[in-house]
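> How does the following fold in three dimensions:
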Amino acid sequence: MGTARATAPGPIRALKPMLPVQPAVPTATPTPPALVRPALFAQARAAMERHPQIRNRHRMALVDFTAPSSDPRLHIVNMLDGTTTSYLVAHGSGSDPDHSGWLERFSNAPGSNASCSGAFLTADPYVGKHGPSQRLIGLDPTNDNALSRAIVLHGAWYAEPTLASARGKLGRSQGCFAVGDSVRSQVMAQLGRGSLIYAAKLVV
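Take a look at the predicted model:
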């Protein structure tokens, strides 16, 4: 029997690195979800198109300050299928000086303790005096002081449903979007970084 010859290995090809698959940009739902005012939804969609800084287009949050604080008025909309989750959210004391439960006015001024309107970009999470919180960047002239004013998303005991049931209204923040401590982690997880929060009060 002859001796088998070893076959010399051929040249090794360099493998091309696999590129990550980019998720498709979802198309916004053509009609507003049932819980969201159509005019507010239209304004929020326009804001999303206007601001390229908004990277996460799968979800957006709409804060309907037309409603009283006793109503779930923070609506997080899944832009893929239109499903909506709604939460209570407090407004600033400077926006409701008589503590009626209704937002009366907005302000972008430092020291006003008021809520401000417009498009916000969710930024870095951090841990502050209210526990885990999320910084917000104001994208419009009506809220471009949000970062310097420390207008953030945070949890608060005074934004819990039990308080709304007992008193008919929530407590007030210093201008921040304050949600109940019991849902804060859920809200932050749904939004993440790079999402839109759009706040407005409509004339009805």
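
> going forward, measure contacts and count neighbours with C-alpha atoms only.
OK.

> quick one: secondary structure of Gln186?
helix (DSSP: H, G, I helix; E, B strand; the rest coil).

> helix/strand/coil for Ala166?
helix.

> measure it to Arg73 for me?
18 Å (Cα to Cα, to the nearest Å).

> cool, and Ser86?
6 Å.

> do Lys201 as well
11 Å.

> what is in contact with these two at once?
64-65 (Cα atoms under 8 Å, 6 or more residues apart in numbering).

> Who has more neighbours out of these two?
Shown here are Lys201 and Arg73; by other Cα atoms under 10 Å, Arg73 has more neighbours (23 against 17).

> Proceed likewise with the subsequent sequence, for comparison:
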Amino acid sequence: MSMAARLAALAPGADPKVIDLALKARDCAINSGDATGQGEKLAIIDYSMPSTQKRLWVFDLRNPRVLYNEFVAHGAGSGENFARAFSNLDGTHQTSLGLFRTAETYEGHNGYSLRMDGLDKGFNDNARARAIVMHGAWYVDPSMVQKVGRLGRSQGCPAVRAQVAHEIIDTLKGGQFVFSYYPDNRWLHESRILACASMHPQAIVASR
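Modelled structure (predicted):
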């Protein structure tokens, strides 16, 4: 059984095609030298799902298992309950798509946070300059759904519940991978990382 199939069996709520795409993008980054080391943890965020669903999965690839399945916010500029618009530009408050390599942690305005470097040129490589980081946020809470019909939104960061932020960040820090997905035609067809993976991403668009 392939790694993608094993992970899909462990995470029935995740789209198997998105898992497969994330793994191939990760392999591409490692094999092309864009990322050093193996990165044994992989977070996958499926932004085709609404914010009211747990659309973040953190996988352990060495001993295949799901470490976390959590809520995650998208940028205020990306949409309401559903994210629809994505950007690599500062000031848009939109989420970025593609593969990220995690880096160092720091204490900032949003508390304990994790810096990420975008590996998808033209789509997320401004992440560090834009301060697109993983952090905890009070507005990432199911109780928000009862009030406004969606989670709160970030300024483009993949914010998670404050109660689990520290442990998720510690799991992902220092050279792991985060893959942010949405069936965006331009990204699917122009991403260098996806092209390197020798995929046919249009098949994923058609499956949606």
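
> Let me see the TM-score of these two.
Here the TM-score for the pair of chains, by TM-score structural alignment, normalised by the length of the first structure, is 0.80; 175 aligned residues with a Cα RMSD of 1.7 Å.

> thought Cys196 of the second structure was touching Arg26?
No: here Cys196 of the second structure lies out of contact with Arg26, judged by Cα atoms under 8 Å, at a distance of 10.4 Å.

> who's more crowded, those two?
A side-by-side neighbour count of Cys196 of the second structure and Arg26, using other Cα under 10 Å, places Arg26 first with 28 against 15.

> aligned partner of that one in the first structure?
Aligned counterpart of Arg26 of the second structure in the first structure: Met48 (TM-score structural alignment).

> ok, now Ala76 of the second structure?
For Ala76 of the second structure, the aligned position in the first structure is occupied by Ser93, per TM-score structural alignment.

> Same check on Asp15 of the second structure?
So, by TM-score structural alignment, Asp15 of the second structure is matched to Arg37.

> Measure how buried that match is and give me the count.
The number of residues near Arg37 of the first structure, taken as other Cα under 10 Å, comes to 14.

> same deal with the one 4 residues further on?
Counted with other Cα under 10 Å, residues neighbouring Phe41 of the first structure total 20.

> helices or strands up against the helix or strand where it lies?
Counting by DSSP states H and E, the element that carries Phe41 of the first structure is helix 38-50. Helices and strands touching helix 38-50 of the first structure, by 3 or more Cα pairs under 8 Å, 6 or more residues apart in numbering; DSSP states H and E, are strand 59-64, strand 196-200.

> So what touches it?
28, 31-32, 54, 57, 62, 64, 119, 196, 198, 200, 202.

> Please name the residues that touch Leu35 of the first structure.
With contact set as Cα under 8 Å, 6+ apart, Leu35 of the first structure has these partners: 75, 84.

> now Ser185 of the first structure, nearest residue through space, not along the chain?
Distance criterion Cα to Cα, 6 or more residues apart in numbering; nearest residue to Ser185 of the first structure, sequence neighbours excluded, is Pro132 at 7.9 Å.

> ugh, typo on my part, it should be His135 of the second structure
Ser113 (4.6 Å).

> what's the neighbour count on that neighbour?
23.

> can you pull the contacts of it?
When contacts are counted by Cα under 8 Å, 6+ apart, Ser113 of the second structure touches 105-107, 133-136, 169.

> now do 10 Å
Applying Cα atoms under 10 Å, 6 or more residues apart in numbering to Ser113 of the second structure gives the contacts 104-107, 132-136, 159, 165-166, 169-170, 173.

> which of those residues line up with contacts in the first structure?
Retained contacts for those in the first structure, judged by both residues aligned by TM-score structural alignment, their matches' Cα atoms under 10 Å, are 104-107, 133-136, 159, 165-166, 169.

> Could I get the buried residue list for whichever strand in the second structure runs longest?
Longest strand in the second structure by number of residues (criterion: DSSP state E): strand 98-108. If you call a residue buried by 16 or more other Cα atoms under 10 Å, then strand 98-108 of the second structure has these buried ones: 98-103, 105.

> What residues in the second structure pair up with stretch 145-156 of the first structure?
Going by TM-score structural alignment: stretch 145-156 of the first structure matches residues 126-137.

> Give me the buried positions along that stretch.
For stretch 126-137 of the second structure, by 16+ other Cα under 10 Å, it's 126-127, 130-137.

> Spell out, range by range, the helices that occur in the first structure.
Along the first structure, the segments classed as helices by DSSP state H run 38-50, 161-167, 184-191.

> what's the spacing between the shortest one and its chain's center?
On the basis of Cα atoms, centre = their mean, to the nearest Å, the separation between the geometric centre of helix 161-167 of the first structure and that of its chain is 24 Å.

> ditto for stretch 41-51 of the second structure
5 Å.

> what residue of the second structure takes the place of Met188 of the first structure?
So, by TM-score structural alignment, Met188 of the first structure is matched to Ile169.
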